[in-house]
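S.K.: Below are the sequence and a predicted model for it; my questions follow.
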Amino acid sequence: MEGLLRQPEWRIIDQSAVGIHFQALQSFGTDDTLCASVGAGEAPATARTWVHHNTVVLGIQDTRLPFLQEGLQYLAEQGYQPIVRNSGGLAVVLDEGVLNISLIFPEAAKGIDINRGYDAMWQLVQQMFSDFPQSIEAREIIGSYCPGSYDLSIGGKKFAGISQRRLKRGVAVQIYLCVNGSGEKRAELVREFYQLAKKDEQTKFVYPEVVPEVMASLSDLLGVELTIADVMLRLLQQLKAHSDYLYAGQLNEFELSLFSGYYQRVVDRNEKMAEMLK
């Protein structure tokens, strides 16, 4: 774990305060671009932080729900923009109280075991909040949305989920951290989406039965009102401790040449869903 977080240099691309017009589709195109770049040795290990306003990110399986259009209509009526990401997992809620962190590593000759990537992110979050007495566990929280074996929780309540994306010898380990706001309200939104989009229909894929009470924000769980800026500072301190050189950057020329292609792939995937909302 130490070996993966420890990098000669870390580049940080901070998009946590870009604003309401920064679309989640751009984020997924950016992470694919970074995977290709870091994997090709055209950029160092990179941490990207991002915040999106009132967005529900759906997984591929969510697009196969039998009454998807009704679920999408509900999200739109609640003021949320639904999009489909280019990787696995299920529906998650993003808003101004949720900080997303992507760690992009080059895949070494022996490769990066999938659990090693998850463990590195879990370790990073533990270190970021090591001044609090609460223990941060990694295990599946039944009743949460987008459940997985690396749900991060305190006292049985989930505040974060981790995913991975592998592309062209680059590995992106991504986490959403519910920093503040109501974890229960976010879960209620997803629960209603599934109730409308699935109803009582039998499906081959098992969708989660969301129980809002098992989800919370870090602010609630730690008993301190945290802001996105607070958590950003903690992240930067840890990345600095794990490298000889930490610097802020943006996409380089090589990455800018790749971005439009990867972004267009994400846009193409979402155009079909946009048609359903018309």
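M.R.: All right, it came through fine.

S.K.: C-alpha from now on. contacts and neighbour counts both.
M.R.: OK.

S.K.: number of nearby residues for the closest residue to residue 10 other than its chain neighbours?
M.R.: Nearest residue to residue 10, sequence neighbours excluded (Cα to Cα, 6 or more residues apart in numbering): residue 246, at 4.9 Å. As a burial measure, residue 246 scores 19 neighbours (other Cα atoms under 10 Å).

S.K.: With residue 37 instead?
M.R.: Residue 37 has 27 nearby residues by other Cα under 10 Å.

S.K.: what about the strands in the stretch 101-250 of the chain?
M.R.: Along the stretch 101-250 of the chain, the segments classed as strands by DSSP state E, counting those that start in this stretch run 137-138, 152-154, 157-167, 170-178, 243-248.

S.K.: Could I get the ones you listed in CSV, plus columns for distance to residue 106?
M.R.: Below are the strands of the stretch 101-250 of the chain laid out as CSV (distance: least, Cα to Cα, whole Å):
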stretch, distance to residue 106
strand 137-138, 24
strand 152-154, 25
strand 157-167, 10
strand 170-178, 5
strand 243-248, 15
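
S.K.: Identify whichever of those lies nearest to residue 66.
M.R.: For the strands of the stretch 101-250 of the chain, the distance to residue 66 is smallest for strand 157-167, at 25.2 Å, taking Cα to Cα.

S.K.: let's bring in a second model and compare:
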Amino acid sequence: MKNWKEVVHHKEFRYLDHTEKKFFHGRDYTALTSFAVDDVLALSVAGADVNPALRLWVHPDTVVLGIPDSRLPYLEEGIRLLSDRGYKAVVRNSGGLAVPLDAGVLNISLILPDVSGISIHECYDAMVRFIQFMLRDVTSDIEAYEIIGSYCPGDYDLSIGGKKFAGISQRRVKDGAAIQIYLDVEGKGQERAQLIRDFYDVARKGEETKFDYPDINPIVMASLSELLGIKLTVDAVKERVEHALQEVSEAIVTDDFSGDELVQFKKRYEQMVKRNEKIRGME
């Protein structure tokens, strides 16, 4: 496994804080928008001499579904349950399964260029190492392995003491990769897990399916605040992200989207809208 400097050897980073955005070039800034934005950033770094980017985003009361979730036998009933509880649903274009987002969940996208010679696992590991580095002063106990009973389980679940607080997905576009992590910072992790458990109960109803959906046990989920026993806010973690980025790079730029990126954004946004046509009428 390559270390951080072998995967991310660049001296300059592009940094985009989108956590408080309400609109993005004439469109509501929703999770649907965010996935289109990450696609554009991955396209923008398609080249060996391009700098990586790191983007922060927060979306209130949204459940991000994976592609397999969109094939659940009683999906419409599941979407209605989420809507009744005040949550919007969005089908993402990266890997993984259902994940709840709210104001206490910070999302980080690490956009890496020229990944043709870098494995998927090495890109995941780069994100793991960044999070461990960012939180090194408050814990040395962050581990990466699948937490059975969690929602959206995977080999790169991040946990402390066997309780998961974060999960990572990855999407590659040409030679760029968007490694996306959600961090349950504030609030109660078990309540988020119970929401997703209820969604699967209603959307699947115990039927046999070709895909193996998780049997969620809320007790294995918790927020960072709960696990660390300190009052940790999204704003505080945002500051940690920026400080960590300053330590691992020599320069940070905050350029907005260029004209070419806006053209690509329109295309990618329309693709996300089309991907979500099926569930729009279910709410």
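M.R.: Thanks, I have the structure now. Keep in mind that this is a model prediction, so the values were computed, not measured.

S.K.: still on that earlier bit, can you tell me which of the strands of the stretch 101-250 of the first structure is packed in deepest?
M.R.: Mean neighbour count (mean count of other Cα atoms under 10 Å) peaks for strand 170-178 among those, with a mean of 25.

S.K.: so it corresponds to what in the second structure?
M.R.: Mapped onto the second structure using TM-score structural alignment, strand 170-178 of the first structure covers residues 176-184.

S.K.: what's the mean deviation for that stretch versus the first structure?
M.R.: With mean Cα distance after the TM-score superposition for the first structure, stretch 176-184 of the second structure departs from the first structure by a mean of 0.5 Å once superposed.

S.K.: distance between that stretch and the chain's centre?
M.R.: The chain centre lies 4 Å from the centre of stretch 176-184 of the second structure; the measure is Cα atoms, centre = their mean, to the nearest Å.

S.K.: contact partners of that stretch?
M.R.: For stretch 176-184 of the second structure, contacts defined as Cα atoms under 8 Å, 6 or more residues apart in numbering pick out 38-39, 41-47, 104-115, 123-124, 127, 165-172, 222-224.

S.K.: ok, now stretch 200-212 of the second structure?
M.R.: With contact meaning Cα under 8 Å, 6+ apart, stretch 200-212 of the second structure is reached by 68, 72-79, 81.

S.K.: Where does it end up in the first structure?
M.R.: Going by TM-score structural alignment: stretch 200-212 of the second structure matches residues 194-206.

S.K.: Would you mind listing the buried residues in that stretch?
M.R.: Neighbour counts over stretch 194-206 of the first structure (16 or more other Cα atoms under 10 Å) mark 194, 196-198 as buried.

S.K.: okay, the residues you listed in CSV with distance to residue 134 of the first structure next?
M.R.: Converted to CSV, those look like this (distance: Cα to Cα, whole Å):
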residue, distance to residue 134 of the first structure
194, 32
196, 37
197, 37
198, 37
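
S.K.: give me the element residue 35 of the second structure is part of.
M.R.: Residue 35 of the second structure belongs to helix 31-44 when assigned by DSSP states H and E.

S.K.: In the first structure, which residues correspond to that helix?
M.R.: Counting by TM-score structural alignment, helix 31-44 of the second structure sits on residues 24-37 of the first structure.

S.K.: For the residue mapped onto residue 117 of the second structure from the first structure, give me its contacts.
M.R.: Aligned against the first structure by TM-score structural alignment, residue 117 of the second structure finds its counterpart in residue 111. Contacts of residue 111 of the first structure were listed using Cα under 8 Å, 6+ apart, and none were found.

S.K.: rerun that using 10 Å as the cut-off
M.R.: The contact partners of residue 111 of the first structure, by Cα atoms under 10 Å, 6 or more residues apart in numbering, come to 169-171.

S.K.: And residue 237 of the second structure, by the same measure?
M.R.: 106, 134-135, 183, 185, 243.
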